[in-house]
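A.B. asks: Need a 3D model of the sequence below.
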Amino acid sequence: MTAVRSPNHPATFNGHFQPISESVAESVRANQYGYVKTPSFIQCAGSNGDKNEDFEVELVTNTALTNTLNTDSIYAISGKIIALNNGSTPMLSYFQDTVVRIGASSPDQPDFSNKTIVTSLGMVTSRCEVANGASDSGSQLEVIVAHCDWDGEERIHRRFNIKYIVPGSKNLVKTHTLYQAGREVNIIGRLVDFDIEDHMAIVVVSSVSITSGHQIGRPIPAIHGQATTSSITGRKFTSFSAKMKGSPNNSPPTEISKTTVPNAKASSQPDQPNPQSTPSRPGLLNKGKARALDAPVSHDEEATEDETESDSAPEPETTPNPKIKRGRPRKSIIQDAAKRMKKY
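C.D. replies: Okay, here's the model as predicted:
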């Protein structure tokens, strides 16, 4: 019996982070590579923007031990998030190649509240409509989605749930019916809060896609993009344009007509008269199945003719005919057969 494999339903993030303390590099047996861990925080303002709270997280990456983060800098970081539902600190496993230092931290730095983007793939486990009194959009939908991702440090699969809030706005209210239990969804949203009681991250949905596909609507005609002039010195922008169906690049390959291609077999052989198509006498048909017009020759006359020909001239050598001919045998063939019978 085969073991049931855990589904791969990860959740990725993209945001700006400031380290709380220095990075800790864990080296094993004087190895120059390992896991670098940095304590940081996420600025959250709640689903309605009525709170200001910072939640501690742990930034983890597997890289060279010299790639540490400074406490006096702000970094743009992207990676995968694993927020377990047991009260432990959420782990943000980021990619070192995507780290960008934005600038130094200061009191005048931008506000990054609710600016952490989460893109996830998971399975819907439950849904519930909740009235939202703080907004005029009416009721909103709370969806619990199950995720599973690989923990490279512990070398095990981690299962966790995330709560998604789907607003009842005009552009998202019609997507409430897409969230059904047991359906796989791809969601893009903003990390806005953490539920301390249920130990779950809270994400406000901005977009949703069904992995099984949506209903196909009316086709949208392709619009060619126009090149725009660059307002930045030293930059030249390249615009994209869709190809039309009638363009030469999309034209199907032309088929070669059968009448224009010469017959290879006919061209390789010299022009020879076809005994089947060319009649030996006028009045014969082209098919070779017509009745011969020669007068019947008796056996005695053939025998006398054979005797005179055999005495006067030597027997000609018969050459094999490479081409098989159809129809009645010719008179010369009958005479040759009679000569062979006479010898034996």
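A.B. asks: Going by C-alpha atoms from here, please, whenever you check contacts or count neighbours.
C.D. replies: Fine.
A.B. asks: hey, where'd the strands end up in the protein?
C.D. replies: In the chain, the strands defined using DSSP state E lie at 11-17, 24-26, 33-44, 53-64, 73-82, 91-94, 100-104, 116-131, 139-151, 156-166, 184-195, 200-210.
A.B. asks: Distance of His9 relative to Lys80?
C.D. replies: Distance from His9 to Lys80, counting by CA to CA, to the nearest Å: 11 Å.
A.B. asks: swap in Met200?
C.D. replies: To Lys80, Met200 is 16 Å away according to CA to CA.
A.B. asks: Now the second one, please; I'll put the structures next to each other:
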Amino acid sequence: MSSVKKFSHPMLSRTVADIFEQLEHKITPGSTYGQLFYSTSLAFTDPNTTQEKNILVKLCGYGSAITALIESHVYLVSGRLIPLNTKSTPVFHYDSNTIIDLGESAKFTQSLCDKATVIGLGIVVSKKEINGQESSSGSTTPILQVVLQHTDYDPLAKAQVQFQTIYNIGSRKNLANTFGLFQLGREIMISGNIVGYAEENFMWIVSSHPVISQALVNHLNRATKLNHTLGALAFNLGLNPEPSALDPTPVTETASDNYYQTVASTSGKKRTKKAILADAKKALKQ
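C.D. replies: Down below sits the predicted model:
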């Protein structure tokens, strides 16, 4: 058995996917489960043309014919994005347990543009400052462009693969002070929205939200463990780990209605218009 530690620096994602086409599934003969494939896209607003731009994506998930997605339907999907920085179509590996069917594509009127979110954990391999978009006053603000290298297991290749993603860190007051966190070789977690695609090197571009250094995460974990240890030690010594002034005042239990008993279940068959009208009339009489 190999003793080499395998790192996992995934690119987690969530998006609203319109199923264009059901592709060929890979189900082993005699089995009811296998890999299911679909054609969809990730849409964003092109900063150069301000028009919507769609990049073709292959949606892949594990399931059966019963759980298969339906063509011309829109779904909320979450999982792992594995774009290999090559001419091959990027693959989105979705989690079949978190799928939400949002209905038929023809009846879905909301825009799917700029809806793809990302939480990326990776190693900083390069960084540089670039000029951002011009404001109404004609001034530009600097943007720190960081490239993270991700490492994840690819179910299709059945091997661990590496790929890179561009993250744009804005110079807003709450983000400008984070520029110093981005040291080459440092492990960083960034969340944001997909806002572009660099076709020359086949890399997704993400506009970041607040940044978390993995070193900070480790520090917080150690602090949490220390607090738990001190609390357990105080308990064993018969001490009160919290100030007495903060002790909660005993509350007398009183009978109350169970709110959740009044909430209709969202599972099962979709409610009909007749049932909705009947419930509405009943509510007016109460």
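A.B. asks: what sits against the residue most central in space within structure 1?
C.D. replies: By CA atoms, centre = their mean, the mean C-alpha position of structure 1 lies nearest to Thr211, the distance being 14.0 Å. Shown in contact with Thr211 of structure 1 (CA atoms under 8 Å, 6 or more residues apart in numbering): 184-186.
A.B. asks: circling back: next, format the strands of structure 1 as JSON lines and append mean neighbour count.
C.D. replies: Shown next, in JSON lines, are these (neighbours: other CA atoms under 10 Å):
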{"stretch": "strand 11-17", "mean neighbour count": "20"}
{"stretch": "strand 24-26", "mean neighbour count": "17"}
{"stretch": "strand 33-44", "mean neighbour count": "20"}
{"stretch": "strand 53-64", "mean neighbour count": "18"}
{"stretch": "strand 73-82", "mean neighbour count": "20"}
{"stretch": "strand 91-94", "mean neighbour count": "22"}
{"stretch": "strand 100-104", "mean neighbour count": "13"}
{"stretch": "strand 116-131", "mean neighbour count": "18"}
{"stretch": "strand 139-151", "mean neighbour count": "20"}
{"stretch": "strand 156-166", "mean neighbour count": "20"}
{"stretch": "strand 184-195", "mean neighbour count": "22"}
{"stretch": "strand 200-210", "mean neighbour count": "20"}
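A.B. asks: Mind putting the ones you listed into JSON lines with distance to Asp300 of structure 1?
C.D. replies: Shown next, in JSON lines, are the strands of structure 1 (distance: least, CA to CA, whole Å):
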{"stretch": "strand 11-17", "distance to Asp300 of structure 1": "106"}
{"stretch": "strand 24-26", "distance to Asp300 of structure 1": "118"}
{"stretch": "strand 33-44", "distance to Asp300 of structure 1": "112"}
{"stretch": "strand 53-64", "distance to Asp300 of structure 1": "110"}
{"stretch": "strand 73-82", "distance to Asp300 of structure 1": "108"}
{"stretch": "strand 91-94", "distance to Asp300 of structure 1": "110"}
{"stretch": "strand 100-104", "distance to Asp300 of structure 1": "114"}
{"stretch": "strand 116-131", "distance to Asp300 of structure 1": "102"}
{"stretch": "strand 139-151", "distance to Asp300 of structure 1": "104"}
{"stretch": "strand 156-166", "distance to Asp300 of structure 1": "105"}
{"stretch": "strand 184-195", "distance to Asp300 of structure 1": "99"}
{"stretch": "strand 200-210", "distance to Asp300 of structure 1": "97"}
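A.B. asks: Quick one: closest of those to Glu309 of structure 1.
C.D. replies: Closest to Glu309 of structure 1 of the strands of structure 1, according to CA to CA: strand 200-210, at 96.5 Å.
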